[in-house]
Every structure is written in structure tokens, then in C-alpha cells.
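> the amino acid sequence is not available; the structure is as follows:
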């Protein structure tokens, strides 16, 4: 969850689902889902399998990726049907058309009993929850989802992050295991061979960092007699800015709410993009850009262009996952967390363990919500995640004596020329990263699980925010969301636009006061007040 990097994670293709065998009994009242019935009457088994004694069919809508086979025939779901006695009739769409199709179903009252991997926003969860279209899950979780409940008890940020201001939970999330450090954070990667050749140590300060990049650019570390090295290679300026936020004392609650944190002096919410420390950060990055130490087309460069340079071994610092995974370039190590001009040395460029919280939603058309919560809860267990990600022992994966698992050769080196996503996508649905679940290191085969990534995280850990310091994305009341909708998009867009202009020199820092004044006119004061209210609710 490395802030902006989360979108780039290879794991984005690998969300792990943990699910524990559901258990619970007794009556669920209307607050738990409206249609809740006595478990015996509904013929729901309190624990174990099958979940229901009589076969039942449920309608469901989901987003999927091209690598997945037909969900109505894919083995994950056909095997799980035999285990549960629950047949799910899947309607799936590609992620590119998800939002449009999802909204059409809701607008036309033609929606299914459950939405899976449909990525509802927080505002949509509250909106349709208030309308009664989405069922409150609180009581259902208490009675029929002991495994997910155990996770909420262990990690309070989950319950706080998925509970709406009205006190209800309307969706189940993707959760990144807080113990899986290398999926949560890790610094950019530096080419150790270049450091060694130039006799440089890892940078400790901003000056060291500048001098290292300058040496990469000017001293021909690849030894080909040409100045073709890219000191810092990346798409966009987000990576370099985020890497340095903690060195300037910014984002002391992480990057889930990217433009706000707590002002150390007042204890109130601070709007970061107008803070003097943020201005200093941009001035430093502008110096890097002006002196040619960043990719000169960093604002407009395409990822394919950066990838091409990366695969040629021309990039000194890579702002992505381990280059061995994306560029087949070995020998990169994690950068140090740098000490800033005011003595700050903290790594803050990551969000909370919570991914999308609207990945499993039950609607008011659900005939047996108790059964479906149990159905989902299995995939928050160790057994469930193992099935979800690895499949079947000796068929899709092998297991070592110490419990370690790996895909079979047929999956890793498919005889039909399929890549990993395509090969495993004939059996399982994880390729693409869209589903509720629990991302656990033991079953995670993406780049963040590599030993090098684990070491990178260990290096950053002493400087990383503690779990109780990190904010998840805030949930807002309907009134607050209504106000934010009118001002937030313009403010956030302007902040990003001006960040790039200041960095590239297309806007002079002499005009900083005008920039601040423009944000004031856009309503930044009210923006901060709304976030202050949300922060106070979260603190309670």
C-alpha cells in the first residue's frame, strides 16, 4: 500500500482473500440485514460445510479481468458450490465498463442479490445504504462471520475504516495484512553497482541524495562512454514527492488522505499543499529537475518509455517495485529514508492496510443474507485464502515440508505459452487484484513478496509510521460528501497541476502567495473543516 505505488503493484494482480469458516446462530434482527431469519428456519448450518442443507441459487454481479475463465465454469466457484450447496449465477463485466454497468443496474432496479469485486466508493456505500438498497452488515458479521470479526478485533483500523458515519457497515474490504510490511511500504530502488563503481555510500541526507543523483548523471556509471544514464526514472512526480514527504515532516498519518495530516503545533488538521514545509519540498524537487537529475519528460513520459530504459539498465533510481520483477534487472537495493532540513527522518508514503471497502455488498434482494455472509467469511480464513490464491495441492501448487507453497511448473512455465496470470486464471480469479480478502505474505507471489522487497521494508521500518498513527481514507456524512463533491475535485486537481508546474519551472515560486490565495477562493477552509470533523469521528 505504498501510497501512489499501490496502483503500480504487481500485486494489484494478487489480492489475497482470507476467509475463515463461518459460525454463528440465533436470530439476526432487522439492523443486521432486514431479511434476517432464524438460522434453523433458513436451514443454515451454524458452522462447517455445507453452509445450507438445501441447494440454493444466488444472483451476483462482479468485475473480472481478461485472464479469468468464465466465472460460471471456473473451478474455484464450481468446487466451492459443492462444498457449500450455494450456486452463484455470475454476471461479469470487464473492469473498464464496471462503473457504467454497475450504475445502470442500480438505476434500473435490476441489480442482483450481491455485488462482488465491484469496488463501490465510500460515498456510494453510504448513499445506497441510506436508501435501503445495500444491507447493513453489522449484525450479520457478529453472528455469521467470526473470521472477519476476529480480524476487526485484532486490527481496529478495519472496523473504524469500514464503518460509515451512520454507524453501519455496508461493504466488506480488501485488507493488506499489517504484518506484511513489504506490501505496505518500501523506498525506491537504487542500483548498487553504480554506487560501488563511483565509490558512493547510500545517501543519508538531502545533500547526499542530490550528489548521488548528480554523480549518476555525470560520471558514466554504466561505463559506455555516453551520458545516457537516467538518475531518477519514473512516470510522474508523485513518486519523488511522496518519497520525500517524511523528510519534510509531512503526512504524519500516511497518504490515504493525501492533502491533510495533523499540524504538530496546533493538533488540528493541516492542509499540506499550502504549508511552508511543502513549498520547501517542491523547491528541492525543482532543483533536482532543473539540474537534469530527474527524467526530463517526467510529467508527460509514458510508462512504456520508462520501461524501455529500465530494461536497458539505464536508470539509477527506480520508483516502482523491485526492478528484477519488471525490468529483469538485478542488484537494486532499497534507498535509505533521508533526513530532511529540519531533522525529520520518517517514512510516511503509504496508506492504511485497508484497500477498497466496497468489494462485497449484499442488496435488499438477498433472499438469505446470513448464508452469503458465511459464504464470504470462508475467504477470510487461512484455508480460504490458500484455496483462493493457490488452488489445489499437487495440481496447481506444491507444498514444502515447512509449509511453503509455490505454483506447479505447469502454471509457472505453461506448456501452451500462457503467462502466469493466464495460466492460473483458468482455475482461480485473483489475476487483476479485484476482490474482498486479506493479502497475506505466505500466499503472496507478487513482487512485494520477494526477499529483496522484504529487506527493503526492514530497512524502512525503523522510520515508518506506526500502525496506530496511520489514517485510512475517511468516511464522510452525506451532507459533508455533498459539500466536498463541489469543492474537492477542483482543489485536488489544482494542487496536482501546480505541483508539476512548480517542479518543472513552468510556475515561479515567486507566485506562491497567488497559488495559496487561489486555493482559499476554491474553499480550502471548508475542505479542512470537513476533514477535521471526519478526523474527530475517527479518533473516537
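Arrived safely, thanks for sending. Just so you know, these numbers come straight off a predicted model, no measurement behind them. Residues are numbered from 1 along each chain as shown.

> CA only for contacts and neighbour counts going forward, please
Fine.

> which parts of stretch 259-268 are buried?
For stretch 259-268, the neighbour count (16 or more other CA atoms under 10 Å) marks 259-263, 268 as buried.

> sort out for me which of the residues you listed are in strands.
260-262 (DSSP state E).

> which one of the buried residues of stretch 259-268 is nearest to residue 332?
Using CA to CA, residue 259 is the member of the buried residues of stretch 259-268 that lies nearest residue 332, at 30.9 Å.

> put this next to the previous one:
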């Protein structure tokens, strides 16, 4: 199995969420916590270390780049992928290699709840602003507002009807013309639509790969678990300038140390008996202060 260089998949939280924590900041009982600082994180590291020791994880995962990992799949040297994605199956199919989507792992049985899964937030972190140098701010505001109308959102997501697609099916998925359908859509990606910007993004993320039935089955598996199991997600809160500066300083040190120690714990160069020392060092960076900053931001968010 291929895992991320640092040993954890932040966007999906695969495996780590089975232990009742998240890979990053999350909200539990109105309290903001940071997964890598929790005691349960040791259980996740032990699982990864055991699998690494058994040869189930790529021994060179800390130094692999994306292209090297992809070539391993093409040569049938890897059989599982920790993160979500649909691009790889399209590349491996011509080689006779088939992928299937797997549900989020659970620690014990099917009755266990998973509270943190991959989420396609409305706020993707791609913000648009109008600067004071804008020559026509009124027109800029109108254009940005247009992206949140039915007409504007449709064009931003799928391109102009009649030029890129004909109709939508019962699921709301556009039926693209041949020249815009996979595999051609990657080439013309930015020609007929915008991937990110000031508009209401479709649940299909304006991704024509979702029109491929065999790939859509992957997402069906994941989304069935996501319906009621994402209540620990921290919403898109905003820190003040002062809060952001303090948080960035602390997280820079904490993330660097976490990444270094995760690799050491998983590969066995550091024994897990030193986890308490790791946890003490992480807390010493000021993670609790950052959690408090996010709790304050969460209160502001909930009042809006």
C-alpha cells in the first residue's frame, strides 16, 4: 500500500478516523482538538508501524514522489491507495489493472460511527476580492454575484449549454459533447469552464469524470458513509490577522515535528515508547493555544 510521505492522509483521514480522531483540527462536543496531539494517535501509528514491519506498506514511502508511486501501480507493485481519486484508475485500466472503491475502515464492526470523512466544502480556500485599484467595482460585484445565480453557476460549472453539453440527466449530470468528454476534458479544462472561483460549485465539482459510471461507483461507496458521519468537521472559520499570525508560527513548528516523528514511528527508527515525549513536545509548541483560537473563531462563525 502507498501512504503519504508524512504517513497520514490529511484530506480524507483514512484509517486515522477509525480511532475516533481526525487527521487535523476537528470539533467534538463544541471543543476544538488537533488529532495528532491526542492519545489515540498512538494507536494509529502502531497500526501503520505494524503494517510497515509486515511489508504491507511501501518501504520507501517517505521519499516517493507522485510519479514514482504511479509507476509502481502500473507495474502491479502496489495494490492499495490511501487517498481518494479517480485519475489513477483511468490510467491503469489499459494495463488490465482494475481498482475498486473501499469504504472508510472502522475499528471494530459496522456499528462504529465515523465522524470525520472527506468533505467537499463550499469554501475551498479560493477566495476572490475586489481591490481598491479596481476601475469598476460595481461591475466586478455584479460579475461575482452572477456566479451564484442558476445561469452563472451552470456556466461556471459546466460551460455554455449547447456548446459543451446538451442536456443533464436525472442526477443533474451534464451529458458532454464528445470533444469535451473524457479523456479530452483535461486538455480543454480551463477553456470552457473555471475549476475554482466566485460561484456556487456543483456537487459534481464540474468534473466530467463523474459521467463515467464505473468511477461514480467509487464516490457512491464514500458518500454513503458521509451522509451522517461528518459532524466533527471544523466549518470554514476565519481567524483575525493577529490570530492567524500566532497560529501560523505555532503550526509551522508543530507540523514539521509531527511529520518527522510520524515517519520515525512508522518505520521504527523511533520506538512508540517515546510517544509520550512526542506528545509533550507537540503540546509544548502551543497546540492548545491554537485550538483556543479556533474555538473563538468558531463562536464568531456560529453567531453569524
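Yes, it's here. All figures in this text were calculated on a predicted structure; none of them were measured in a lab.

> dump the ones in strands among the buried residues of stretch 259-268 of structure 1 to TSV, plus distance to residue 296 of structure 1.
Formatted as TSV, these follow (distance: CA to CA, whole Å):
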residue	distance to residue 296 of structure 1
260	29
261	31
262	34
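
> of all those residues, which comes closest to residue 333 of structure 1?
For these, the nearest to residue 333 of structure 1 is residue 261 (29.8 Å; CA to CA).

> what's the spacing between that closest one and residue 79 of structure 1?
According to CA to CA, to the nearest Å, residue 261 of structure 1 stands 46 Å off from residue 79 of structure 1.

> return the set of buried residues in the host helix or strand of residue 301 of structure 2.
Assigned by DSSP states H and E, residue 301 of structure 2 belongs to helix 287-303. Neighbour-count burial for helix 287-303 of structure 2, counted by 16+ other CA under 10 Å, picks out 287-288, 290-291, 293-298.

> next one: stretch 46-55 of structure 2
Residues of stretch 46-55 of structure 2 classed as buried: 46, 48-52 (neighbour count, 16+ other CA under 10 Å).

> one more: stretch 132-141 of structure 2?
Under 16+ other CA under 10 Å, stretch 132-141 of structure 2 has no buried positions.

> mind checking the end-to-end distance for that stretch?
Start and end residues of stretch 132-141 of structure 2 are separated by 13 Å (CA to CA).

> now stretch 88-101 of structure 1
Distance between the two ends of stretch 88-101 of structure 1: 19 Å, counting by CA to CA.

> what about the strands in the stretch 151-300 of structure 2?
Remark: strands assigned in the stretch 151-300 of structure 2 by DSSP state E, counting those that start in this stretch are 165-168, 174-176.

> need those strands in JSON lines (columns: mean neighbour count and distance to residue 144 of structure 2).
Output for those, formatted as JSON lines (neighbours: other CA atoms under 10 Å; distance: least, CA to CA, whole Å):
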{"stretch": "strand 165-168", "mean neighbour count": "14", "distance to residue 144 of structure 2": "23"}
{"stretch": "strand 174-176", "mean neighbour count": "22", "distance to residue 144 of structure 2": "23"}
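
> those strands: which one's closest to residue 242 of structure 2?
Checking these against residue 242 of structure 2 by CA to CA gives strand 174-176 as the closest, at 44.4 Å.

> give me the stretch of structure 1 that that closest one matches.
Aligned using TM-score structural alignment, strand 174-176 of structure 2 spans residues 405-407 in structure 1.

> mean shift between that stretch and structure 2?
Stretch 405-407 of structure 1 differs from its equivalent in structure 2 by a mean of 3.4 Å after superposition (mean CA distance after the TM-score superposition for structure 1).

> returning to what we had before: dump the buried residues of stretch 259-268 of structure 1 to CSV, plus distance to residue 403 of structure 1.
Below are the buried residues of stretch 259-268 of structure 1 laid out as CSV (distance: CA to CA, whole Å):
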residue, distance to residue 403 of structure 1
259, 43
260, 43
261, 41
262, 43
263, 46
268, 48
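
> between the residues you listed, which is nearest residue 424 of structure 1?
Ranked by distance to residue 424 of structure 1 (CA to CA), the buried residues of stretch 259-268 of structure 1 are led by residue 259 at 38.9 Å.

> out of the buried residues of stretch 46-55 of structure 2, which is nearest to residue 82 of structure 2?
Checking these against residue 82 of structure 2 by CA to CA gives residue 48 as the nearest, at 11.8 Å.

> how about the closest one, what's its match in structure 1?
Counting by TM-score structural alignment, residue 48 of structure 2 lines up with residue 285 in structure 1.

> tell me who's in contact with that match.
Each residue near residue 285 of structure 1 by CA atoms under 8 Å, 6 or more residues apart in numbering is listed here: 240-241, 503.

> pull the number of nearby residues for residue 99 of structure 1.
Each residue near residue 99 of structure 1 was counted by other CA atoms under 10 Å, and the total is 15.

> which stretch of helix or strand covers it?
Secondary structure from DSSP H and E places residue 99 of structure 1 in helix 98-107.

> and that helix, which stretch of structure 2?
Per TM-score structural alignment, helix 98-107 of structure 1 has no counterpart in structure 2.

> what's next to the helix holding residue 301 of structure 2, contact-wise?
For helix 287-303 of structure 2, the external contacting residues (CA under 8 Å, 6+ apart) are 25, 30-34, 37, 235, 237-239, 243, 246-247, 250-251, 254.

> do a quick rundown of the helices in the stretch 201-350 of structure 1.
206-218, 238-245, 276-290, 303-311, 323-326 (DSSP state H, counting those that start in this stretch).

> list the buried residues of the last one.
What it means is helix 323-326 of structure 1. Within helix 323-326 of structure 1, judged by 16+ other CA under 10 Å, the buried ones are residue 323.

> still on that earlier bit, and of the strands of the stretch 151-300 of structure 2, who's closest to residue 279 of structure 2?
Closest to residue 279 of structure 2 of the strands of the stretch 151-300 of structure 2 is strand 174-176 (CA to CA; 49.0 Å).

> how far does the closest one sit from its chain's centre?
Relative to its parent chain, strand 174-176 of structure 2 has a centroid offset of 26 Å by CA atoms, centre = their mean, to the nearest Å.

> packing partners for that strand?
Counting by 3 or more CA pairs under 8 Å, 6 or more residues apart in numbering; DSSP states H and E, the packing neighbours recorded for strand 174-176 of structure 2 are strand 165-168.

> which helices and strands sit right next to the strand it packs on?
Counting contacts by 3+ CA pairs under 8 Å, 6+ apart, strand 165-168 of structure 2 is packed against strand 174-176.

> contact partners of the strand it packs on?
Residues outside strand 174-176 of structure 2 that contact it (CA under 8 Å, 6+ apart) are 158, 164-169, 208, 211.
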